[in-house]
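Visitor: when you get a sec, could you give me coordinates for this:
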Amino acid sequence: MNFAYKTSVIAVATALALTACSFAPSGEPPVMPSPTHYGAQAQPSKTVVADGVAQQFDIGSTAVPQWWRLYRSDALDALVDEGLRNSPTLAATQRTLSAAQEELRGQIGSSTLPSVDAAAQVERARSPVVPGIGPSEVRYNFFAGQIQTHYTFDLFGATRYANAAATDRVNVQAYELEAARRALAANIVGTAINVAALDRQIALTERLVAVASETANEDQQRYALGSISHVQALNSTQEADSIAASLPALHQQRATAVHALAVLMGRTPDNAPTVPDLDSMALPDHVPVVVPSELLRSRPDIQAADAAVKAASADVGAATAQLFPSLSLTASMGRGGFSWPAMLSGAGGLWAIGAGLSQPLFHGGALFAQRRASIDTCDATVLHYKSTVLSAFQDVADSLAALDNDAQTLASAERAAQAAHAAFDETASRARLGSLPSTAQHASEQRFLNAQLGAVRAGSQRMSDTAALFQAMGELPDDQLHVTSRE
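Guide: Next comes the predicted model:
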């Protein structure tokens, strides 16, 4: 190793020691913009009235912890509670977090406190002697007992930074657990709404199939009497079969959704739960809109990215501290001898004390490469934090826009259904009086049923998007889940 390299190592180490801030970045996440509103256009204070509800956007309010209870359905609450209690995926994440917390406690204890060990030795030995002098061999016993201690002084913070990085990584797992819990609740609510909407669509489609079949049968009879063309009769049959072909797809969607719901709740698909009716779930009329600066605290994914930045920053400090000297102290005390009386006598005392100082001089550039790698990793986590925040803003903006558009879509669908209902009532009355054929009544009823299907889809989409907005707003973190003390 040449003198110039040693000089450069010492110079760099000295410069880093004199510049405290160079050991590690601050660990604070970058300052993100705080827009006045999330979307390209400012969100309205409330939506239009649809299904009798104009949802109010409570701007500046806090996130709602158990937001699914705002649907005011005991059956839906029971589904979510059971899922949060019995989901194996969520339980596995919780166990993984508990294991990480225990490992962290062990790491902090072993690295910040002296290690003390007790050792005992009992030995029976044989040693040869010089030929011709005395016996040909010597056999003896040896007894020893010692208490040994070891401690490494954290002169430049290598241990402190390593423990801080480990602490923040445990916090990342804690926030990920919270994100998984909220995602599970949102999936259960969304799936339950989907199943309830499919039940309603299946019922309406079954009626559509019945009406279309009646129309096809009547047209076949009219064709046989010569009052309509064969093409018209075939068209009626084709329409009835096309509507009937859509019914198995709806049943399959429902079966898939019910099976997924059962698994989310920790059940087997054959033990799927009973899903509440769509009418038993009330649409929340007030939804929170957390301001962007508060969203950074309420979203667990952003909090996890924040903790990852802190962990990566501490890694830089640990890698930097590895360039500096390490001082350790060892001591031992005990007793020993070739017999029990000798061991227990005053002459059997044993003790040792020592100190070791180590300064890295040449590691093939590994220590500097590790430090540069930790800096690059830290920069990457900062960029990931920015990306996570921007995605969260987009998530909220999309959800707000969806609720506004859902309300308008549902209002239009309701008006269409009301008009179709009125037309059907009038057509049915005229058909009963004999002024219109029954096929006209069937056609009017089909239009009414299709309009109802559109209203059901729009209404369920509005309920699902409301759940998505509650999920997007996050929740103020529970500090009991996280290790907040950083050495």
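
Visitor: going forward, measure contacts and count neighbours with C-alpha atoms only.
Guide: OK.

Visitor: I'd like the next helix or strand past the helix or strand where Gln252 lies.
Guide: Assigned by DSSP states H and E, Gln252 belongs to helix 230-264. Next in sequence after helix 230-264, counting helices and strands by DSSP H and E, comes strand 286-289.

Visitor: counting by contacts, list what the helix or strand just after that following strand packs against.
Guide: Sequence-wise, the next helix or strand downstream of strand 286-289 (DSSP H and E) is helix 292-298. Applying 3 or more C-alpha pairs under 8 Å, 6 or more residues apart in numbering; DSSP states H and E, we find helix 292-298 packed against helix 300-321.

Visitor: and the helix it packs on, how far from the chain's centre?
Guide: With C-alpha atoms, centre = their mean, to the nearest Å as the basis, helix 300-321 stands 18 Å off its chain's centre.

Visitor: here is the second sequence; please produce its structure so I can put it next to the first one:
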Amino acid sequence: MFPISLPRRLLCLSLRLSLRRSLAVTLIGALLSACSTLPPYQRPTAEIPAQYAGAAPGWAQAAPADTTPRGPWWTIFNDPVLNQLEARVDVSNQTVRKAVAQVQQARSMVDYQRAGFFPTITAGAAQDRSRTSQNVEGKSLAGKTVPDYSAGVSASWEPDLFGRVRDSVTGARADADASAADLEAVRLSMSADLAVDYFSLRSLDTQKKLLDDSVTAYAAALKLLQQQLKDGAIDASAVAQATTQLEATRTQDTDIDVTRAQMQHAIATLIGEPASTFTLPPNGSSATPPAIPVGVPSQLLERRPDIAAAERRVASANAQIGEAHAAFFPDLVLSASAGLESTFFAPWLSAPSLFWSLGPQLVGTLFDGGKRTASLHGATAQYDGAVADYRQSVLVAFQQVEDNLSALHSLADEAASQQRATTAADLSLRLTTNRFNAGAVSYLDVVTAQTIALTNQRTADQIAARQLESSVLLLKALGGTWHGESKGAATPEVAATPPASTPAGT
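Guide: Okay, here's the model as predicted:
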């Protein structure tokens, strides 16, 4: 509080008149602020099929279950190791961390835009010295050095007359929602990549076990043939053929190690751990693709986070059109300032040093060469592009679901036929081995049968791995399955249980 010696009546009268004028302008601004140039927003429409064309017989339409709580979608595979790895993605994956930071940045922009509803108040104190040229006529301070001490407070407020600030807040909120959906999309993508790499590694473990057992069997057969060669029962060609078969299989076995190491390193990166410190013990047990409740196409609009993000960006683009419209109307600025100013320090804090100002300012652009019109056209074009992106996201989502449904349907038939081929190859190998032992055929026939049997067994394992991969990709395409089956959805058997692999030649 500073002592004031001015007549209070004159001061109060002056303030009262200024406040009345400002209040009148403020009331007008408040009435105008009820206006908004924001176009009414409607969610873009997209063509949605009644059902998935690639769904296997037995799929039924399901009622939307958007209120059903979701759980981690990967638990549908019932693999404890996968569950542990997936839990680390959300904590340590750097891509997810970046997406979290982007969400926080987008939310801070909402607060930044919302601050436009409130006045800006600044305060400061300054001291300076100035000298006016002595050779300038008509100035009382010519040739004098004048000190100046000042301290004051100023405030300005721009009422949101035509919804410009409101539209910017609406757009920022939509962007924040889009960033949150992007985060969920990143989480879904990273967890799906981890599951694909994990099942690929498990498939390599299965093939590694098959090749290890085959190498053991081939080595035992070679040893037996070498003994028979010493006894003169066979010629050297049989031993050469057995050696070729053994070394070729060892080469394949070693190549598996290289691919597995690379897959293990990829998993380490996904869970945010250096590749040199991460190891995953081999596990040759086979996994069974689960039955996935696909539901109806309309549920994609609820499940897919990328579709939600695209729709929120349409809303943000719509808000930018409102901002562009608001630029055609004038801006009202209410400002006030008060403080103390004196040439000398001693009387600086006394009443005669008081100064103040209060008044509104209405400013509008009369001519800008078409700048605002171009901004409006640009915002409209951006909106049209966002609508196209949304519809494209929906089309791509349907394509991905159809691709993986078709893949699972075809792979189920492929697995069944491959199982029959594998069984026939094993039988052929046993019969050919018996005929060789009886002296009816050469060992070349045995090697050929062994090669065919091993190839078919590896092909069966690879088909099983492709079934698991397609199941993961289908879950990703669906936006992550519900925790449990959707009400009313029928779930067919998408694949038979993969056959247990046996080493060729046993």
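
Visitor: now the strand ranked longest in the first structure: buried residues?
Guide: Longest strand of the first structure, by residue count under DSSP state E: strand 137-153. Of all the residues in strand 137-153 of the first structure, those buried under the rule 16 or more other C-alpha atoms under 10 Å are 142-146, 148-153.

Visitor: and what of stretch 47-63 of the second structure?
Guide: Within stretch 47-63 of the second structure, the residues scored as buried using 16+ other C-alpha under 10 Å are 52, 54-56, 59-62.

Visitor: can you give me the strands in the stretch 1-150 of the first structure?
Guide: Remark: strands assigned in the stretch 1-150 of the first structure by DSSP state E, counting those that start in this stretch are 56-59, 115-128, 137-153.

Visitor: among the ones you listed, which comes closest to Ser328 of the first structure?
Guide: Nearest to Ser328 of the first structure among the strands of the stretch 1-150 of the first structure is strand 137-153; the distance by C-alpha to C-alpha comes to 4.0 Å.

Visitor: the helix or strand following that closest one vs helix 300-321, what angle?
Guide: Using DSSP H and E, the helix or strand that follows strand 137-153 of the first structure in sequence is helix 158-225. Using axes from the mean of the first three to the mean of the last three C-alpha atoms, to 10 degrees, the direction of helix 158-225 of the first structure lies 150 degrees away from that of helix 300-321.

Visitor: between the helix holding Gln252 of the first structure and helix 158-225, how big is the angle?
Guide: Relative orientation of helix 230-264 of the first structure and helix 158-225, computed by the same axes, to 10 degrees: 150 degrees.

Visitor: who's in contact with stretch 458-474 of the first structure?
Guide: Outside stretch 458-474 of the first structure, the residues within contact range by C-alpha atoms under 8 Å, 6 or more residues apart in numbering are 51, 63-64, 67-68, 182-183, 186, 189-190, 193-194, 197, 283-284, 287-290, 295, 298-300, 392, 395-396, 399-400, 402-403, 406-407, 409-410, 413.

Visitor: let's see that with 7 Å instead.
Guide: Stretch 458-474 of the first structure is touched from outside by 63, 67, 182, 186, 190, 193-194, 197, 283, 290, 295, 298-300, 395-396, 399-400, 402-403, 406-407, 409-410, with contacts defined as C-alpha atoms under 7 Å, 6 or more residues apart in numbering.

Visitor: drop anything exposed from those.
Guide: Taking 16+ other C-alpha under 10 Å as the criterion, what is buried in the contacts of stretch 458-474 of the first structure is 63, 67, 182, 186, 190, 193-194, 197, 283, 290, 295, 298-300, 395-396, 399-400, 402-403, 406-407, 409-410.

Visitor: other SSEs contacting the longest strand of the first structure?
Guide: Based on contacts counted as 3 or more C-alpha pairs under 7 Å, 6 or more residues apart in numbering; DSSP states H and E, the elements that strand 137-153 of the first structure packs against are strand 115-128, strand 326-337.

Visitor: turn those into a markdown table, including distance to Thr466 of the first structure and mean neighbour count.
Guide: Shown next, in a markdown table, are those (distance: least, C-alpha to C-alpha, whole Å; neighbours: other C-alpha atoms under 10 Å):
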| stretch | distance to Thr466 of the first structure | mean neighbour count |
| --- | --- | --- |
| strand 115-128 | 56 | 11 |
| strand 326-337 | 57 | 17 |
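
Visitor: the ones you listed into JSON lines, with extra columns for distance to Thr274 of the first structure?
Guide: As requested, those are exported to JSON lines (distance: least, C-alpha to C-alpha, whole Å):
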{"stretch": "strand 115-128", "distance to Thr274 of the first structure": "58"}
{"stretch": "strand 326-337", "distance to Thr274 of the first structure": "64"}
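
Visitor: which one of these lies closest to Glu475 of the first structure?
Guide: Closest to Glu475 of the first structure of those, according to C-alpha to C-alpha: strand 115-128, at 41.8 Å.

Visitor: quick one: the closest one to strand 137-153, angle?
Guide: If you take the same axes, to 10 degrees, strand 115-128 of the first structure sits at 160 degrees to strand 137-153.

Visitor: quick one: average offset of strand 115-128 of the first structure versus the second structure, please.
Guide: Once the two models are superposed, strand 115-128 of the first structure sits on average 3.2 Å from its counterpart in the second structure (mean C-alpha distance after the TM-score superposition for the first structure).

Visitor: check which helices and strands that strand sits against.
Guide: Judged by 3+ C-alpha pairs under 7 Å, 6+ apart, strand 115-128 of the first structure is in contact with strand 137-153.

Visitor: and if we set it to 10 Å?
Guide: Under the contact criterion of 3 or more C-alpha pairs under 10 Å, 6 or more residues apart in numbering; DSSP states H and E, strand 115-128 of the first structure touches strand 137-153, strand 326-337.

Visitor: take those strands and lay them out in JSON lines including distance to Ala210 of the first structure.
Guide: JSON lines is the format used below for these (distance: least, C-alpha to C-alpha, whole Å):
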{"stretch": "strand 137-153", "distance to Ala210 of the first structure": "83"}
{"stretch": "strand 326-337", "distance to Ala210 of the first structure": "85"}
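
Visitor: with that, I have no additional questions.
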